[in-house]
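Q: can you look at this prediction? I've put the sequence above it.
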Amino acid sequence: MTTRVIKYTYFSDARGRALQERETTFPELCTMLEEIPPCDKKAAPLIKLATFTGQPNDNGCRRYDAAMTAITGVEGDYDEGDVTPEDAHERLERYNLSAVIVTTHSHTPDRPRWRVLVPLARDHLPQDRERLAAGLNGALGGILARESFTMSQSFYIGRPPNGEYKVLPTSGAVYLDEWPALDASAIYKNGAAPGAASGSYDIVAGEDDEDPELLEMVPAKPGSMEELLEALQQGEDVHGSSLRLVGQLVGRGADDDTIRLVFSAVAYDVAEHRGEERARELLGAELQRMIDGARAKGYGQIGSDAFAFVQATEMSVQPVSWLVHAYLEEDTMAVMYGAPGMGKSFLALDMSCCVATGTPFHGQAVKQGAVFYIAGEGHNGIARRVKAWAQYHGFSGMPEQLFVSKAPADLVNGLNAVGVANAIRRLVIATGVMPRVIVIDTMARNFIGDENSAADVGRFVSNVDMLRRKWRATVVIVHHSGKDSSKGARGSSALKGAVDAEYEVSRPGGGVQLTAHKMKDAENPPDLSFEMIAVPLQEDTHAVTISAVLKLTDHSAHMKPEEPVRLGKHQVTVLDILKQMLGDDTESVSVAHWQTQCIEARVPRNRFYEVKDTLEGRKLIRIDGANVSLGEGCPSVSPSGTKPDGQTGHTSRQQNRTDTKRQCRPSEVATDISDLI
């Protein structure tokens, strides 16, 4: 940890009428935070890593932008309740940054809220703070609250009398202003570009339990209701305008529900002109804090409680709102599972392209909108598949409203989930399109943890649900089936319990089949069966690459399963290991690597080559130099002596892997389409 002596200012109350300038090293500051005595928030002091002139303004406040003389550090505030202090600490440790994370009075283990204090290598002009705060925000994945960018914003410190309190200093030795990635990583307020105005509100940092006196800190400005609405929709001071408008509405006797309706309508204009982040300030808990504060000041009578009941006779029955008619509802979570190579990603991409372009999904109407595809791997393959889809369906270019991630994200980690949310938010601001669908392909590639742990899966589901709620989008999770596909998706049943729809993707008879096993609020739709159609793609090098698309063959009847091939014990093991190594997106592996894996699985070394030659002779595998891939004759397999109805573990597992080399290739195209799944 860094040891430079820094100055900071200590305010004894929120109004900033009295201040003390102190000096300390950063380790000593961390010790002070650890040893601070318990106190209520209203009695807690405030801290600012900066120096002030000490001259009061007309209101007697000594803490305002023009009074600042230098900044010695940067503070950040987080109150969304998703990212834990430990997650934030881990991110800062990764960059070797000197910092300390301190929980706030409103922090709970279930709804984490914390502050971050970061020292600087030297004193800076106050005008430098926005750039430094943006760098800190970028290091944390863009999750800091807007108050973190307010120049003279000061922050409560203190141990709550009851509840959890944490002080987590990093071991890093790099000052924020000497961090090489400061500018490259910067995420400015509202995701804006460098140099965007940060705005300045002379208020205390936002928490769920803001003081009712907050309203007095934003002086009421004269103006009609129409002028206040115009200022809210078009002005820079969204928060201040919101407070004044709430005060007007409460004073006129409006109840909470009416105020929320007014702000919901205004939020659309604010989102369009000022960005989604500012629009969010007009809704939810932030708006309720303003309403409660106005009522606490006596502007009106207390409105409806946040939690209430409604009489059944007053409940209305809403029809199902379909994103993909009969198959996917809006604002829900669905899982699409199957064994490796069944065509899950093919189906997910096909559906994504349909939604992104407004193309009916094989005869089913869709609602067009942006699709955000979190891809775990195989980006070149995705590009080819999307290009083939566009070419087959008559589009001159790739779908403009389809966005594919550059890398996977561990969505068990709340910090990463918020990073994904911010990446989506920045594209929403830049393009003006709102997400309809978020695809996670696959869960395994975006999940670091134990899939059999209800706790780990619960965290994953909670973070994914946050993405759904944020935009009321539909989330599709592409996942693997277990060893017994009849039991559904792999891992903890917590996933199945959380989703609204569950689909299995299988390969009976050589095609691809989509089967619904769960629809929470509707009847299960008919199965959809597809064949693979080859699509030649002209590359820039004038070479022709073959991809494929799905063509509907039958939307009601199951395909007839093919007869499984009977194999011996070692043949089943060796082939099964190869299929597991290939996964969804790998076309071949080295024979040497395959042999090593088989020997580790206790296949005798002398038997491996015998089994390999047998499998190659039966066209179950294909040897190409030093590499091996699955052959065109590789349907479902079963050990010798077992019935072909999938009653043994090996049979069931192999029936889930009928995805490899199929017979559905047009004679004019010299390729095996199933290689592309």
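A: Received the coordinates, thanks.
Q: switch to C-alpha atoms for all contacts and neighbour counts from now on
A: Fine.
Q: all helices of the stretch 301-450 of the chain, in order?
A: Secondary structure of the stretch 301-450 of the chain (DSSP state H, counting those that start in this stretch): helices at 344-357, 379-392, 414-431.
Q: what's the closest of these to Asn463?
A: Asn463 lies closest to helix 414-431 among those, at 6.0 Å (CA to CA).
Q: so which elements touch the closest one?
A: Identification of packing neighbours for helix 414-431 by 3 or more CA pairs under 8 Å, 6 or more residues apart in numbering; DSSP states H and E yields helix 85-94, helix 276-280, helix 454-471.
Q: do that again at 10 Å, thanks
A: The contact analysis (3 or more CA pairs under 10 Å, 6 or more residues apart in numbering; DSSP states H and E) places helix 414-431 against helix 85-94, helix 256-274, helix 276-280, strand 370-375, strand 435-441, helix 454-471.
Q: thinking again about what came up before, figure out which of the helices of the stretch 301-450 of the chain is closest to Val371.
A: helix 344-357 (5.9 Å).
Q: how about that closest one: buried residues?
A: 344-357 (16 or more other CA atoms under 10 Å).
Q: relative to strand 370-375, how tilted is that helix?
A: 160 degrees (axes from the mean of the first three to the mean of the last three CA atoms, to 10 degrees).
Q: included below, for side-by-side comparison, is a second structure:
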Amino acid sequence: MGAQRREREGGVVNFGTHVDAGFEPLDWSGLDDLEPATPVIPGLLNEGESGALIGQAECGKSLLMLEVAVSLALGKPVLGQPAMEPMPVMYIDMENPVVEVKERVHRMGLSLSDIGSSLLRYFSFPDLPPLDTSAGGQKLALACQRFEPKLIVLDTISRMVEGKEDSADTWQNMYVHTMVPLRRQNRAVLRLDHQGHDSSRGARGSSAKRDDVDVAWIMKREGSKVTLSRHKGRSLAHPDDVVLVRHAAPTCHLPVVAGGRVDECVDALNHLHVPLDWTRDEAGAELRANNYRYGNDVVGAALRMRRTANSAACASPP
């Protein structure tokens, strides 16, 4: 190849000296050494993947992802999954006032110093050119080279482009200018997006939004129950649904216990540290004050289950 030459415009070009290092064929011999993709957000997004979290306004997308980002950066359990090593995370927020972000952190039971000393790099309304332009893609790629995040959260993606949301060109341009460079860096990217009026469909705007993501989740909330349904997946590495319960004081999202509503209520009572000797009415009032909704029969059964479990634990020999 280096010896191959051709004439052009009266001159001679030596291809061996003009090979672009970024344009090389795949080395198949090294693929056997590749490890399977490791989870970044367990169950939702793997290393190097591009994902979308889609939901109606006010369903809590930003709240959920702030909790995930903070937990990953601090090395805490994430959505009920075991803790991992602290992970560098970049969160770009074009949606939420910084005062609201501060309050959410406090409601998680964390201090601002906890966040400041973590591996979370949070950008609130940064001076970032639109991501469907060359300038925006380059600036984000350079920032990623500086901070080396394993996960990038884009909140909300429709506020980070200059093209029309219902135009396929907007999202194709964003793919070329922003997503391809981040894929080359093997970054996991999760972008938050708004759902259209039809809750059975995905993100509002052009269907081209869906083309370049590896996995897309539709988020729905009913009271304290949060369901993430996989709307698209290029592999079988993700479940069809992830069902969570949003707890308060402190704010956190935990998986629904497989046993159903009674076990779920037991989990809520334990999370709120409800005393074992409280009556059904007292426990029910505390649950409702923290946005849990269970019928009296479920609360009563959950109280009995907790007392039985406690009696068995006390009776067990050390």
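A: Structure's in. What do you need? Every value quoted in this text rests on a predicted model; they were computed, and no experiment measured them.
Q: tell me how they score on TM after superposing.
A: Overlay of the two chains. TM-score (TM-score structural alignment, normalised by the length of the second structure): 0.67; 256 aligned residues with a CA RMSD of 3.8 Å.
Q: of the buried residues of helix 344-357 of the first structure, closest to Asn452 of the first structure?
A: Lys344 (21.2 Å).
Q: aligned counterpart of the closest one in the second structure, please.
A: In the second structure, the residue matched to Lys344 of the first structure (TM-score structural alignment) is Lys61.
Q: also Ile621 of the first structure?
A: Under the alignment (TM-score structural alignment), Ile621 of the first structure pairs with no residue of the second structure.
Q: these two touch, right, Ile621 of the first structure and Ser629?
A: Yes. With contact defined as CA atoms under 10 Å, Ile621 of the first structure and Ser629 form a contacting pair (5.7 Å).
Q: of the helices and strands packed on helix 414-431 of the first structure, which is nearest Tyr337 of the first structure?
A: Closest among those, once you apply CA to CA, is strand 435-441, at 10.4 Å.
Q: how about the closest one, which residues of the second structure does it hit?
A: Using TM-score structural alignment, strand 435-441 of the first structure pairs with 149-155 in the second structure.
Q: chain center to the matching stretch, what's the gap?
A: Relative to the centre of its chain, stretch 149-155 of the second structure is centred 8 Å away, using CA atoms, centre = their mean, to the nearest Å.
Q: how many other residues sit next to Thr227 of the second structure?
A: By other CA atoms under 10 Å, the residues close to Thr227 of the second structure number 19.
Q: that one maps to what in the first structure?
A: Under the alignment (TM-score structural alignment), Thr227 of the second structure pairs with Gln513 in the first structure.
Q: name the nearest residue to that match, sequence neighbours excluded.
A: Once flanking residues are discounted, Gln513 of the first structure sits nearest to Ser529: 4.4 Å by CA to CA, 6 or more residues apart in numbering.
Q: so how far is Gly510 of the first structure from that neighbour?
A: The spacing between Ser529 of the first structure and Gly510 of the first structure, counted by CA to CA, to the nearest Å, is 10 Å.
Q: ditto for Thr671 of the first structure
A: 15 Å.
Q: gap between the equivalent of Asn380 of the first structure over in the second structure and Ile218 of the second structure?
A: With TM-score structural alignment as the criterion, the equivalent of Asn380 of the first structure in the second structure is Val99. From Val99 of the second structure across to Ile218 of the second structure, the span is 27 Å (CA to CA).
Q: please identify which of these two sits among more neighbours.
A: More crowded of Val99 of the second structure and Ile218, by other CA under 10 Å: Ile218, with 25 against 8.
Q: check the secondary structure at that one for me.
A: Judged by DSSP: H, G, I helix; E, B strand; the rest coil, the three-state class of Ile218 of the second structure is strand.
Q: wait, what's in contact with it?
A: 52-56, 61, 193-195, 199-203, 227-232, 241 (CA atoms under 10 Å, 6 or more residues apart in numbering).
Q: ok, of those residues, which come out buried?
A: By neighbour count, with 16+ other CA under 10 Å, the contacts of Ile218 of the second structure hold 52-56, 61, 193-195, 202-203, 227-232, 241 as buried.
Q: so of those, which ones are in strands?
A: Using DSSP state E, the subset of these located in strands is 52-55, 193-194, 227-232, 241.
Q: re the thing from before, now the match of Thr227 of the second structure: how far from Tyr392 of the first structure?
A: Counting by CA to CA, the gap from Gln513 of the first structure to Tyr392 of the first structure is 20 Å.
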